[in-house]
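Engineer: have a look; sequence and predicted model below, questions after that.
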Amino acid sequence: MEKNSASHSKEVNTAAEESRIHDENVKSDLESRYECPICLTWLQDPVLTKCGHKFCYKCIFTWMEKEGPRCPVDDQTLDEERDLFRDRCTTREMSQQRTNCPYNKSGCTAKLFLVDMENHVKECTYKENPCEKQNILCPFQKLGCFEVFSTEELSLCHLDTCINKHLTMMYNVLTKLPLHQSEINPVAIESKLWNPPPKDTSKGISQNNLPSEECQQLLQNLYERIVVLEQENRELSIIVSNQKNQLTTLQTLIPFNHEEMLLHNCNGIYIWRLKLFEEKLVTMINDPLKMFYSPGFYTSTNGYKLCARINISSKNSDFLSLLLHIMKSENDDALDWPFNGMMYFVLIHPNNADKDIREITSSQPDLEAFKKPTNELNKRSFGYTEFVKLSDLNDFLQNESLIFRIEVKVSDKFKISTI
């Protein structure tokens, strides 16, 4: 009697060891995200909680019955109806995972999908105990129980001790049964759940063809997430567009600011390059009132602001006039008026400096041209109305450009002595 008891105990331990080896082999080949935190083996019928953790369907409901409605990982409160969802995405991913045969240590090199494991175990020739006469599979193997037993007694003992486990498996399968015979194919069911509704809704949709409440909730969650992502994408697009506009503005302002800085710090010496001068000259000849102005330049950083002007002479149309205007600036209130200084006008010859046309003159305080401007540009100008003959200008052209050098020097009215 004692011998039979010992033999039975040995057989039970052998079956348990086989089950443990099976679980450990499967677990070792799967990623940790496919492990159930409760049973520490691969997920069976995965369930996703509202707090983002995954458990076996049986494990989480058994846990909540014994330990209360709380998550085993972060202890958050869970509601069975609202906070637990079937994780079909993980189920699909796991169905594509290959794992080693439980008897790989005995020499089996097969790597199988989990759904094919049960059929392979039946026929595997590398079982740990080759002397076994038979391998009895659990009657609930098609529901997901892959236990293998060497004797009928071990199989019956397993059925007696795992009633709750088998009932849970049956319940899970029953809840997934299709409503119509035509929907038996699980792939067809899955595609119906994810396909968009038909455009022609005039015929209506049968109530029996509607997806389950869990699927509807999943679709609603996905739709809400898509809306959020589209909104975020729209906001990012607006930000990128604004940044592009700001960059374009900065790229436009940089040369302008650089030129402004040069005009502020030229110390009254300005080189005026008139590009495409021949076209400008034709325009002025056709329209005697046409004038061209240079940018405003300063006698010093905080000094007077002036600009040069050219036009066909009103006294003699054979000559080109070169004159100066005092411009309104931010420094005017701190400057002495009328303007007092010297002005130099030079037309640069491109090849011979001795041929440069040079003129020098000084300001005349009584003239309106040197008084503090009240408009952006003083209406009166000062300079030479007959500076150079039009017929001589061809000698001064270089690359279709005419170059003037204008210098304005302010006279010192006060001498400050230092002690």
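Structural biologist: Yep, that arrived.
Engineer: use CA for all of it now, contacts and neighbours both
Structural biologist: Fine.
Engineer: in this protein, which spans are helices?
Structural biologist: 2-29, 57-67, 88-95, 114-123, 152-161, 163-176, 186-194, 213-264, 277-286 (DSSP state H).
Engineer: those helices: which one's closest to Ile406?
Structural biologist: helix 213-264 (12.6 Å; C-alpha to C-alpha).
Engineer: second one coming, line it up with the first:
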Amino acid sequence: MAVQEARGGCAQESSIPSLEGDKALEARFECPICLQCLSEPVLTPCGHRFCNACIHKWLQREGGVCPVDNMPLNAEKDLFPDNFTRREIQELDVKKPQLLNAAYSKLQVSMQEKKVDAKAQEASNLWEPDSKGHMNGDVQQSWQGLLRSLYERIVVLEQRNREQDIQLENMKRQLFANIDQVSQDLALRYCNGTYLWTVTQISKKLVSMATNPTRSMFYSPGFYTAPNGYRFCARLNLSPNDHSHIALHIHLMRTGHDDSLSWPFTGRITFMLVNATDSSRHICDTVMSRPELHAFKRPLRDMNLLGFGYTEFVSVHDLLISTQGFVTPDDSILIKLHILSV
């Protein structure tokens, strides 16, 4: 590979150009917004000077208040050309130090990206001229005061950044939670009537059912036969007739488009308890709906109280035997439901 020759001779040590001999800008000639020498200066009724362009942009963005003391300002009535100050500036031979000018530029970009709060405005006013309009102390102390003011402003902005980082992280968590919810809702709506219901912690649920068999019931999420079709959910509980068996039923649920559907529901329904080790041992049965039953009439509430299915779908004993293969190692079972509208 060819090596390109470096331009400008050999690399060498270089110091920052000295600031000695540069004439300092008086604070009264500095715009409090851009921190540069006033350009086309204007004067406000509250006694503050700004660049004409800076104060107009500020008033448009911040709602019509002075950036120094928050006094109300009207861009059309309260801004007066300061010709005297403009002539004074024209007579000055002001040199802009390179290092500070670069710092000003970076700070100005940061200010444009972030709305400066009252604390940052207060920090920007820490460098004040004396009563005669001259800088306090010698030039060295004045630059140190200005740098201290800039440092304090940067601290305020860093604090704002940390707060915004926290807010952004909270918004990201909320966004991801919303995305997960939307994904689940879409999966339920576009499953075409086939839903795989993983019932977790089945041993704990069976204990709850045995403790209170008439009230301990577990429901699946509502799923659709089509994107704008019928909506069903499944119910799992102990059989009210024989507590040694588990009942499995489906319930019609109300949707926002029930007016467009035909009632009562007619279709084919398949119940399946999946065997995780041997597909030939699935417990499965398919039946047709019975339109004369109330379970298939249009829901008048969120869910029809009457369901349809098997009061004794599987015995608890057969379900829990490890050799049967229905309960997975993570203590869950899988129920497959398929509902086809005809």
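Structural biologist: Structure's in. What do you need? Because the structure is a prediction, the values reported are computed rather than measured.
Engineer: re earlier: distance to Ser401 of the first structure and mean neighbour count added to the helices of the first structure, as a markdown table?
Structural biologist: Shown next, in a markdown table, are those (distance: least, C-alpha to C-alpha, whole Å; neighbours: other C-alpha atoms under 10 Å):
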| stretch | distance to Ser401 of the first structure | mean neighbour count |
| --- | --- | --- |
| helix 2-29 | 80 | 15 |
| helix 57-67 | 86 | 17 |
| helix 88-95 | 73 | 14 |
| helix 114-123 | 84 | 16 |
| helix 152-161 | 103 | 14 |
| helix 163-176 | 87 | 14 |
| helix 186-194 | 72 | 13 |
| helix 213-264 | 19 | 13 |
| helix 277-286 | 5 | 15 |
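Engineer: of all the ones you listed, which one is nearest Glu407 of the first structure?
Structural biologist: That would be helix 213-264 among those, by C-alpha to C-alpha, at 12.7 Å.
Engineer: coming back round to it: of the helices of the first structure, which is nearest Asp366 of the first structure?
Structural biologist: It's helix 213-264; of the helices of the first structure, that one is closest to Asp366 of the first structure (C-alpha to C-alpha) at 27.3 Å.
Engineer: by how many degrees do that closest one and helix 88-95 diverge?
Structural biologist: Helix 213-264 of the first structure and helix 88-95 are oriented at 100 degrees to each other (axes from the mean of the first three to the mean of the last three C-alpha atoms, to 10 degrees).
Engineer: quick one: map Cys191 of the second structure onto the first structure.
Structural biologist: Structural correspondence for Cys191 of the second structure with respect to the first structure (TM-score structural alignment): Cys266.
Engineer: and the gap between its match and Cys51 of the first structure?
Structural biologist: 69 Å (C-alpha to C-alpha, to the nearest Å).
Engineer: and the match of Cys191 of the second structure, what does it touch?
Structural biologist: By C-alpha atoms under 8 Å, 6 or more residues apart in numbering, the residues touching Cys266 of the first structure are Phe297, Tyr298, Thr299, Ser300.
Engineer: count the neighbours of the equivalent of the third one over in the second structure for me.
Structural biologist: Think Thr299 of the first structure. Under the alignment (TM-score structural alignment), Thr299 of the first structure maps onto Thr225 of the second structure. Neighbour count of Thr225 of the second structure, defined by other C-alpha atoms under 10 Å: 21.
Engineer: in terms of contact, does Thr225 of the second structure touch Leu252 like I think?
Structural biologist: No - contact between Thr225 of the second structure and Leu252 fails when scored by C-alpha atoms under 8 Å: they sit 11.0 Å apart.
Engineer: which residues are in contact with both of those two?
Structural biologist: Arg231.
Engineer: would you quantify the distance from the residue located most distally from the centre of the second structure to Thr85 of the second structure?
Structural biologist: The C-alpha centroid of the second structure is most remote from Glu91, which lies 53.8 Å away (C-alpha atoms, centre = their mean). The gap separating Glu91 of the second structure from Thr85 of the second structure is 10 Å, by C-alpha to C-alpha.
Engineer: tell me the most packed of the contacts of Cys266 of the first structure, by neighbour count.
Structural biologist: Phe297 (27 neighbours).
Engineer: let me see the contact set for the aligned partner of Glu278 of the first structure in the second structure.
Structural biologist: When the second structure is aligned by TM-score structural alignment, Glu278 of the first structure is paired with Ser203. By C-alpha under 8 Å, 6+ apart, Ser203 of the second structure lies in contact with Asp331.
Engineer: what's the separation between Ser203 of the second structure and Ser216 of the second structure?
Structural biologist: Distance from Ser203 of the second structure to Ser216 of the second structure, by C-alpha to C-alpha: 13 Å.
Engineer: same thing with Gln144 of the second structure?
Structural biologist: Counting by C-alpha to C-alpha - Gln144 of the second structure and Ser216 of the second structure are separated by 74 Å.
Engineer: same deal with Tyr195 of the second structure?
Structural biologist: Tyr195 of the second structure is 22 Å from Ser216 of the second structure, where distance means C-alpha to C-alpha.
Engineer: what touches both of Glu91 and Thr85 of the second structure?
Structural biologist: By C-alpha under 8 Å, 6+ apart, no residue touches both Glu91 of the second structure and Thr85.
Engineer: strands - which of the contacts of Cys266 of the first structure land there?
Structural biologist: Taking DSSP state E as the definition of strands, these contribute Phe297, Tyr298.
Engineer: what about the second structure, which of the contacts of Cys266 of the first structure hold up?
Structural biologist: On the basis of both residues aligned by TM-score structural alignment, their matches' C-alpha atoms under 8 Å, what survives of the contacts of Cys266 of the first structure in the second structure is Phe297, Tyr298, Thr299, Ser300.
Engineer: residue contacts, the second one?
Structural biologist: Looking back up the chat, that one is Tyr298 of the first structure. Here Tyr298 of the first structure is in contact with Leu263, His264, Asn265, Cys266, Asn267, Gly268, Tyr304, Lys305, Leu306 (criterion: C-alpha under 8 Å, 6+ apart).
Engineer: give the closest residue to it in space, chain neighbours not counted.
Structural biologist: Lys305 (4.5 Å; C-alpha to C-alpha, 6 or more residues apart in numbering).
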